[in-house]
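1. okay, structure incoming, though there's no sequence with it:
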């Protein structure tokens, strides 16, 4: 039975020496702490360097740009989330019926997208989340649709299911129009059930 694998994100760093890996982890921790304190939009390379106790040039050598640093933080979050989909507890992880997994996937994806919306913007619209992360989510949704016995053009149906979970649409609905998150999720569930209503509802 096919199950999506944990995908290596684009531009993932090569295997590093132990000391280099420690330095990178220190910079990532410093950046994550600053994002938590001040928001991604306020984090500068100077501030990250100062908090990690290194020169600004070191930060640029490790991540090339501010967008690269934000993208690395986003990669880390995506990798952790992918692991929860692949091997975490059900219903997001394996072990639940495919319809339950699909609904849990949507709830989780809405939450993580809203939580990291600023980080996604600061990493750039054409970044790691747009490529590798989308490939993973699309593969996972297609897998669940196939498990549900859905017929038709599964890649396009998966695209329709995934589109409402991305930053531009969630921004419009939650931040601008001030829809409650539960309303957004329930509307998404309605869409999913119109496409993939299970033969035997739980």
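-> On my side now, so go ahead. These numbers come from a predicted model, not from an experiment.

2. for the rest of this, base every contact and every neighbour count on C-alpha atoms.
-> OK.

3. so who does the residue positioned nearest the centre of the chain touch?
-> What sits nearest the mean C-alpha location of the chain, by C-alpha atoms, centre = their mean, is residue 78, with 4.4 Å. By C-alpha atoms under 8 Å, 6 or more residues apart in numbering, the residues touching residue 78 are 129, 133.

4. for comparison:
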């Protein structure tokens, strides 16, 4: 069936539609400084004061725009998430339209896992900054709707979609990655997404 999903959704809905030139320059400088500092020192070891100093902006400017490091994480991830969402909507199969649902689900699992592992600390921060943060962002709703569409006709596509997304949470991946390794994770998720939904057990 045709994919019925809205266009790519940002993880944050707070970005203005049109920025003043000076505000846009400050935003770009802040994000560039944050990305460089996070890459060099790790997310946990970089302070907001350090980011403001490296960006050449006042601390008030930084905090008014992003509030905390989780806001910076969401903004830094936004472009990558939109790229993945665009591939889901209109890219080549099996991630994009044109492949059987099971293949598309498995392709999504692989693509999303690669995305999270490439930005694990940032995704983890964006998802755990406050209780339930992962489930409030627009990107999660997009992923959930995508999987629910690919489960159309099943008894509870929305419930199964939430279940499939659970093991892709950054907190979970960070905890199990040292023990399982990326390739074992990839193979397990491929099987899980291909075989969903699951037959009920014996009564």
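-> Structure's in. What do you need? Computed from a prediction, not measured in an experiment: that's the story for all the values here.

5. TM-score for these two?
-> Here the TM-score for the pair of chains, by TM-score structural alignment, normalised by the length of structure 1, is 0.82; 192 aligned residues with a C-alpha RMSD of 2.3 Å.

6. that older thread, checking the residue nearest to the centre of structure 1 next. Helix, strand or coil?
-> helix (DSSP: H, G, I helix; E, B strand; the rest coil).

7. corresponding residue for it in structure 2?
-> The criterion is TM-score structural alignment: under it, residue 78 of structure 1 has residue 81 as its aligned partner in structure 2.

8. residue in structure 1 matching residue 181 of structure 2?
-> In structure 1, residue 181 of structure 2 lands on residue 180 (TM-score structural alignment).

9. need the contact list for the residue nearest to that match when sequence neighbours are not counted.
-> Using C-alpha to C-alpha, 6 or more residues apart in numbering and skipping the chain neighbours, the partner closest in space to residue 180 of structure 1 is residue 174 (6.5 Å). The contact partners of residue 174 of structure 1, by C-alpha under 8 Å, 6+ apart, come to 180-181, 184.

10. Produce a PyMOL select command limited to the buried residues of those residues.
-> Here is the PyMOL selection string for the buried members of the contacts of residue 174 of structure 1, based on 16 or more other C-alpha atoms under 10 Å:
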select buried, resi 181+184
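
11. in helices, which of the contacts of residue 174 of structure 1 fall?
-> Those of those mapping onto helices are 181, 184, per DSSP state H.

12. stretch 21-41 of structure 2 corresponds to what range in structure 1?
-> Residues 18-38 of structure 1 are where stretch 21-41 of structure 2 lands when matched by TM-score structural alignment.

13. look up how far residue 37 of structure 1 lies from the match of residue 181 of structure 2.
-> Spatial separation of residue 180 of structure 1 from residue 37 of structure 1 under the definition C-alpha to C-alpha, to the nearest Å is 25 Å.

14. all strands for structure 1, in order.
-> Under the criterion DSSP state E, structure 1 carries no strands.

15. all helices for it, in order.
-> With DSSP H applied, structure 1 shows helices at 18-38, 45-52, 56-63, 66-87, 98-115, 117-123, 128, 134-147, 154-162, 167-170, 181-196, listed in chain order.

16. corresponding residues in structure 2 for the fifth one?
-> Under TM-score structural alignment, helix 98-115 of structure 1 corresponds to residues 101-118 of structure 2.

17. touching that stretch from outside, list them.
-> 80, 84, 88, 93-97, 123, 147, 150-151, 168, 170, 186, 189-191, 193-196.

18. list the buried residues for that stretch?
-> For stretch 101-118 of structure 2, burial by neighbour count (16+ other C-alpha under 10 Å) applies to 101-113, 115-117.

19. check stretch 85-98 of structure 1 too.
-> Using 16+ other C-alpha under 10 Å as the test for burial, stretch 85-98 of structure 1 gives 85-86, 90-94, 97-98.

20. just stretch 165-182 of structure 1 next, same as before
-> Of all the residues in stretch 165-182 of structure 1, those buried under the rule 16+ other C-alpha under 10 Å are 165-167, 170-171, 173-174, 181.

21. turn those residues into JSON lines, including distance to residue 67 of structure 1.
-> Below are these laid out as JSON lines (distance: C-alpha to C-alpha, whole Å):
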{"residue": "165", "distance to residue 67 of structure 1": "22"}
{"residue": "166", "distance to residue 67 of structure 1": "19"}
{"residue": "167", "distance to residue 67 of structure 1": "17"}
{"residue": "170", "distance to residue 67 of structure 1": "22"}
{"residue": "171", "distance to residue 67 of structure 1": "20"}
{"residue": "173", "distance to residue 67 of structure 1": "26"}
{"residue": "174", "distance to residue 67 of structure 1": "25"}
{"residue": "181", "distance to residue 67 of structure 1": "28"}
